[in-house]
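[1] Following is a predicted model, sequence given first.
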Amino acid sequence: MNLNLKLSLALIAGSMMAVSCGGSGSSSSESTSSTTPPPAPEPAQEISLEEKYKDDPVFIRGVELMKQNDCPSCHMIERKIVGPSYADVAAKYESTDENVEMLAGRVIAGNVGVWGEIPMPAHPALAKEDAEDMVRYVLLLKK
């Protein structure tokens, strides 16, 4: 056998032995396998309050009553226009019987000064029970 062939076979045998023994010829403790980190989790998609509560009976009744009245002229669920957003009102007040009664009274009688100097007009024709249902709906809309 010629010398070049013997050297080539020796190199191949040595390489096979190093690979089969898991050695790479390095004394480093690094892993020879390439691992990719798991993909970063996608950020949770924020859903709207409308989507969050769409199946709640209080929400359904409240939306119905709000649409029958002039509430959408000044209020939106998550954005201030003339008056505060419903979400801002829900953040300010706990959903208690006392707050429902007090806020329903403000809806019926009108109010000014709590959210600024633009007055909320009175709604004297609104039934107390309907006003309370509307307030319960608003107070449901917590973020």
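    Here it is on my side, so go on. Numbering: from 1, shown residues only.

[2] contacts and neighbour counts: CA atoms only from here.
    Fine.

[3] now the helices for the protein?
    3-20, 49-53, 57-68, 86-92, 97-109, 128-140 (DSSP state H).

[4] got a list of contacts for stretch 123-143?
    Applying Cα atoms under 8 Å, 6 or more residues apart in numbering, the external contacts of stretch 123-143 come out as 49, 53, 58-59, 61-63, 65-66, 77, 86-87, 89-91, 93-95, 100-101, 103-105, 107-110.

[5] Buried residues, stretch 123-137. List them.
    Neighbour-count burial for stretch 123-137, with 16 or more other Cα atoms under 10 Å as criterion, is recorded at 123, 131, 132, 133, 134, 135, 136, 137.

[6] Repeat that for stretch 87-104.
    Result for stretch 87-104 [16+ other Cα under 10 Å]: buried residues 87, 88, 89, 90, 91, 95, 99, 100, 101, 103, 104.

[7] And for stretch 55-69?
    58, 59, 62, 63, 65, 66.

[8] adding another structure so you can compare the two:
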Amino acid sequence: MKLIFALAAVAALASSPAFANLDMAKKNACMACHAVDKKLVGPSYQDVAKKYGGQKDAAATLAKSIKAGGSGKWGPVPMPAQAALSDADALTLATWILAGAK
């Protein structure tokens, strides 16, 4: 019986929004260049949240940047456009990043 409750708890955690958004980031290859807490090729998500978090319409601005890509914001390496990502998914990722990617 305890095993059933433990498995149910794990399933509930795995289906939480944070895990879903991490899965979305992995599925769309975001984690190849970004990490939650350290710089890789691109900035950490925590650094992105610090830079944009207090700005008006930060989630929409970041979602637009995710879809369009860009260069010069974080150094010389350009971020490729993620044009195939839906607007809703880009906004979901942006909101997750701004929340500290937790």
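    Thanks, I have it. These numbers were taken from a predicted model, which means no experiment stands behind them.

[9] still on that earlier bit, in the buried residues of stretch 55-69 of structure 1, find the pair that's most separated.
    For the buried residues of stretch 55-69 of structure 1, the maximum inter-member distance is 12.0 Å, found between 58 and 66 (Cα to Cα).

[10] returning to what we had before: in a markdown table, list the buried residues of stretch 55-69 of structure 1 along with distance to residue 19 of structure 1.
    Formatted as a markdown table, these follow (distance: Cα to Cα, whole Å):
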| residue | distance to residue 19 of structure 1 |
| --- | --- |
| 58 | 69 |
| 59 | 67 |
| 62 | 71 |
| 63 | 70 |
| 65 | 76 |
| 66 | 74 |
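
[11] what's the closest of those residues to residue 9 of structure 1?
    Looking across these and measuring by Cα to Cα, the closest to residue 9 of structure 1 is residue 59, at 80.4 Å.

[12] Can you name the residues that contact that closest one?
    Per Cα under 8 Å, 6+ apart, neighbours of residue 59 of structure 1: 53, 137, 140.

[13] Tell me which residue of structure 1 lines up with residue 53 of structure 2.
    Counting by TM-score structural alignment, residue 53 of structure 2 corresponds to residue 94 in structure 1.

[14] If you could redo that for residue 95 of structure 2, that was the one I meant.
    So, by TM-score structural alignment, residue 95 of structure 2 is matched to residue 136.

[15] Give me the distance between that match and residue 95 of structure 1.
    As for residue 136 of structure 1, its distance to residue 95 of structure 1 is 7 Å (criterion: Cα to Cα, to the nearest Å).

[16] what's around the counterpart of residue 70 of structure 1 in structure 2, how many residues?
    Aligned counterpart of residue 70 of structure 1 in structure 2: residue 29 (TM-score structural alignment). Residues lying near residue 29 of structure 2 (other Cα atoms under 10 Å) number 12.

[17] Residue 18 of structure 1 too?
    Using other Cα under 10 Å, residue 18 of structure 1 has 13 other residues around it.

[18] Check residue 31 of structure 2 too.
    19.

[19] Now do the same for residue 121 of structure 1: its match in structure 2.
    Residue 121 of structure 1 maps onto residue 80 in structure 2, with residues paired by TM-score structural alignment.
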